[in-house]
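Participant: Compute the structure for the input listed below.
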Amino acid sequence: MTDVGKQYRIAFALALFTIIYNVIEGLISTYLGFEDESLALFGFGSDSFIEVISGLGIAHMIIRIQKQPNSHRDNFERTALRITGFAFYALVVALVATSIYNIYTGHKPLTTFWGVVISIISILVMWALVIGKRKVGKKLDSAPILADANCTLVCVYMSIILLISSGIYELWGIGYIDSVGTLALSYFAFTEGKECFEKASSDKYCGCS
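Facilitator: Predicted coordinates:
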């Protein structure tokens, strides 16, 4: 196997791991977020499910550029991007509306302990993926893979937001901080949705950062 072929195999393995991790993270986060009445953790988990759709498009993209390095996005990738964009926008509407309602009613989570735990794990895992994807992207001199690495970095930012909001609530019990954290997550979800539609209608690879 050539070194180039090996790097593409690594890139695909990283994409596959990202998909599997997001499925697991989504299931655990939405369940615990619902049980603990933590909107930030539930929204974080919902975002993970949307990232799975995006991840399928990335995995497909890696196979495409391995076969035809100079090819452009195909219909599968553009469709995945549009579906992901719609899903992000729908999530934003739901999270913003619920956040405002929770702030108005003074709703407080039962606990945000698991939000702290999951966010720390996510930061470590996603940062390792960023490093791995950047390393492969540089070796292959692949703009699409490097762009995906930067998009994974957004997941690190969202994990940090969850950590901060969950940590503040656990330490000081400030009720509305969970909703404030959710609004911050909604901002990143909106920017990701917007970028999905921009990429679906062009051949550019934005860095997302």
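Participant: Only C-alpha atoms from now on, for both contacts and neighbour counts.
Facilitator: Noted.
Participant: For the residue positioned nearest the centre of the chain, what is the enclosing helix or strand?
Facilitator: Among the residues of the chain, the one closest to the centroid is residue 155, at 4.4 Å (CA atoms, centre = their mean). Assigned by DSSP states H and E, residue 155 belongs to helix 143-172.
Participant: same for that helix, what does it pack against?
Facilitator: Counting contacts by 3 or more CA pairs under 8 Å, 6 or more residues apart in numbering; DSSP states H and E, helix 143-172 packs against helix 39-67, helix 113-140, helix 177-200.
Participant: just how off-centre is the helix ranked longest in the chain within its chain?
Facilitator: What stands out as the longest helix in the chain, according to DSSP state H, is helix 3-35. What separates the centre of helix 3-35 from the centre of its chain is 10 Å, taken as CA atoms, centre = their mean, to the nearest Å.
Participant: do stretch 130-147 as well
Facilitator: Distance, centroid of stretch 130-147 to centroid of chain: 18 Å (CA atoms, centre = their mean).
Participant: So for it, what gets flagged as buried?
Facilitator: 130, 133-137, 140, 143-147 (16 or more other CA atoms under 10 Å).
Participant: Stretch 85-104 too?
Facilitator: 85-89, 91-92, 95-96, 98-100, 102-103.
Participant: Can you tell me which of those residues end up in strands?
Facilitator: Within these, no residue falls in strands by DSSP state E.
Participant: I'd like those laid out as JSON lines, including distance to residue 194.
Facilitator: Listed next are the buried residues of stretch 85-104 as JSON lines, based on distance: CA to CA, whole Å:
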{"residue": "85", "distance to residue 194": "7"}
{"residue": "86", "distance to residue 194": "9"}
{"residue": "87", "distance to residue 194": "11"}
{"residue": "88", "distance to residue 194": "9"}
{"residue": "89", "distance to residue 194": "8"}
{"residue": "91", "distance to residue 194": "13"}
{"residue": "92", "distance to residue 194": "11"}
{"residue": "95", "distance to residue 194": "16"}
{"residue": "96", "distance to residue 194": "16"}
{"residue": "98", "distance to residue 194": "21"}
{"residue": "99", "distance to residue 194": "21"}
{"residue": "100", "distance to residue 194": "22"}
{"residue": "102", "distance to residue 194": "26"}
{"residue": "103", "distance to residue 194": "26"}
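Participant: Identify the farthest-apart pair in the residues you listed.
Facilitator: Using CA to CA, these reach their maximum pairwise distance at 85 and 103, which is 26.9 Å.
Participant: Number of residues surrounding residue 76?
Facilitator: Counted with other CA atoms under 10 Å, the neighbours of residue 76 add up to 12.
Participant: quick one, what contacts it?
Facilitator: Residue 76 makes contact with residue 57 under the criterion CA atoms under 8 Å, 6 or more residues apart in numbering.
Participant: Alongside the first, I'd like the structure of this one:
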Amino acid sequence: MTTHADRMTWVRRALALALLTMGFNLLEGLVSIGFGWEEQSIALFGFGVDSLVEVAAAALIYWRFRHDGALLDQQAARRERLATRFIGIMLLLLAGGTALGSILQLLSHRHPGTTLPGVIVSLVSLLAMFLLWRGKVRTAAALDSRAMMSDAACSLACMQLSTVLLIGSLLFWRWPSLWWVDAATALVVAALIAREGWGGFHASLQPDFSGGCGCGHANCDASGRTGTN
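Facilitator: Take a look at the predicted model:
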């Protein structure tokens, strides 16, 4: 059974992870958006905007656990629900915007001049997000927090987006005639974002939402689901 002291240790870890996420993703987002705009890369630009969404999600997690020890159970559950819901809404809006930009790029037959920035950004992001994701999953399990697990799912999605961006960038780098690769990659990015966003938003609407995610199970994944359904 988790003691109050143990919980406070994990709460401090959650706050530290939120601050690290905000710092890294703010820098990553600004760099990605800058290069994406310069290179006319929808995938890289969308990846940068997603990084800013990660900043907002981490800010919600920081708000959720700030002064956690002084919150009543009902107040903590309400913060869990609101954090989970708003993270989901932000991701759904981002997915729609990314998909729209990708379709417009496909219709105009535009493509970036180079994808070297995409390769560099995606490689750095993969390493950083993997470390943050592992820390968030462990923390979410210890705190039995759906909001924290949703934030971990955001980091997992960011890793998936980094992989998609890397593959798309390498393909275009090797075969420049594949002008549609960047836009097609962005569509895949949008689908991944939408899946994560809907999962969190749907969970927050459930009448029996209590803030817990069942993360005490050893086989609980980054979305708060277990393999024993």
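Participant: Now do the same for residue 109 of structure 2: its match in structure 1.
Facilitator: Under the alignment (TM-score structural alignment), residue 109 of structure 2 pairs with residue 106 of structure 1.
Participant: ok, that match to residue 185 of structure 1 distance?
Facilitator: From residue 106 of structure 1 over to residue 185 of structure 1 the distance is 20 Å, taken as CA to CA, to the nearest Å.
Participant: Looking at these two, which is more packed in?
Facilitator: Set residue 106 of structure 1 next to residue 185 and count neighbours by other CA under 10 Å: residue 185 wins out with 26 against 11.
Participant: Show me what the more buried one lines up with in structure 2.
Facilitator: Using TM-score structural alignment, residue 185 of structure 1 sits opposite residue 189 in structure 2.
Participant: contacting residues for residue 113 of structure 2?
Facilitator: With contact set as CA under 8 Å, 6+ apart, residue 113 of structure 2 has these partners: 39-40.
Participant: same check, this time on the one 5 residues further on
Facilitator: Shown in contact with residue 118 of structure 2 (CA under 8 Å, 6+ apart): 32, 44, 165-166, 169.
Participant: go again using 10 Å as the cut-off
Facilitator: By CA atoms under 10 Å, 6 or more residues apart in numbering, the contact set of residue 118 of structure 2 is 32, 35-36, 39, 41, 43-45, 47, 162, 165-170.
Participant: Residue 158 of structure 1 corresponds to which position in structure 2?
Facilitator: Taking TM-score structural alignment, the alignment pairs residue 158 of structure 1 with residue 161 from structure 2.
Participant: Quick check, that match in contact with residue 169.
Facilitator: No: with contact defined as CA atoms under 10 Å, residue 161 of structure 2 does not reach residue 169; the gap is 11.9 Å.
Participant: intersection of neighbour lists for these two?
Facilitator: 43-44, 122, 185.
Participant: Farthest pair within those?
Facilitator: Maximum pairwise distance in these, criterion CA to CA, is 13.0 Å, between 122 and 185.
Participant: intersection of neighbour lists for the two?
Facilitator: Counting by CA under 10 Å, 6+ apart, the contacts common to residue 122 of structure 2 and residue 185 are 44, 161, 164-167, 169.
Participant: Tell me the one among these nearest to residue 20 of structure 2.
Facilitator: Nearest to residue 20 of structure 2, judged by CA to CA, of those is residue 161 at 19.3 Å.
Participant: Return the distance of the closest residue to that closest one other than its chain neighbours relative to residue 91 of structure 2.
Facilitator: Nearest residue to residue 161 of structure 2 in three dimensions, chain neighbours excluded: residue 189, at 5.7 Å (CA to CA, 6 or more residues apart in numbering). Noted for residue 189 of structure 2: a distance of 11 Å to residue 91 of structure 2, by CA to CA.
Participant: between these two, what contacts are shared?
Facilitator: residue 50.
Participant: And residue 116 of structure 1, how far from residue 33 of structure 1?
Facilitator: Distance from residue 116 of structure 1 to residue 33 of structure 1, counting by CA to CA: 12 Å.
Participant: So between those two, which is more surrounded?
Facilitator: Set side by side, residue 116 of structure 1 and residue 33 show more neighbours around residue 33, with 25 against 22, by other CA under 10 Å.
Participant: Show me what the more buried one aligns to in structure 2.
Facilitator: By TM-score structural alignment, residue 33 of structure 1 lines up with residue 36.
Participant: Name the nearest residue to its match, sequence neighbours excluded.
Facilitator: Take residue 36 of structure 2 and drop its neighbours on the chain: the residue closest to it by CA to CA, 6+ apart is residue 45, 4.3 Å away.
Participant: Give me the neighbour count for that neighbour.
Facilitator: Other residues lying near residue 45 of structure 2 total 26 when counted by other CA under 10 Å.
Participant: The one 10 residues further on now?
Facilitator: Residue 55 of structure 2 sits with 23 neighbouring residues when counted by other CA under 10 Å.
Participant: and what of residue 17 of structure 1?
Facilitator: Here the number of neighbours of residue 17 of structure 1 (other CA under 10 Å) works out to 14.
Participant: Alignment lookup: it to structure 2.
Facilitator: In structure 2, residue 17 of structure 1 lines up with residue 20, judged by TM-score structural alignment.
Participant: cool, residue 91 of structure 1 as well?
Facilitator: For residue 91 of structure 1, the aligned residue in structure 2 is residue 94 (criterion: TM-score structural alignment).
Participant: got the contact list for the closest residue to that match other than its chain neighbours?
Facilitator: Closest residue in space to residue 94 of structure 2, ignoring its immediate chain neighbours: residue 50 at 7.0 Å, by CA to CA, 6+ apart. Going by CA under 10 Å, 6+ apart, residue 50 of structure 2 touches 25, 28-29, 32-33, 44, 56, 90-91, 94-95, 98, 154, 157-158, 161, 189-190, 193.
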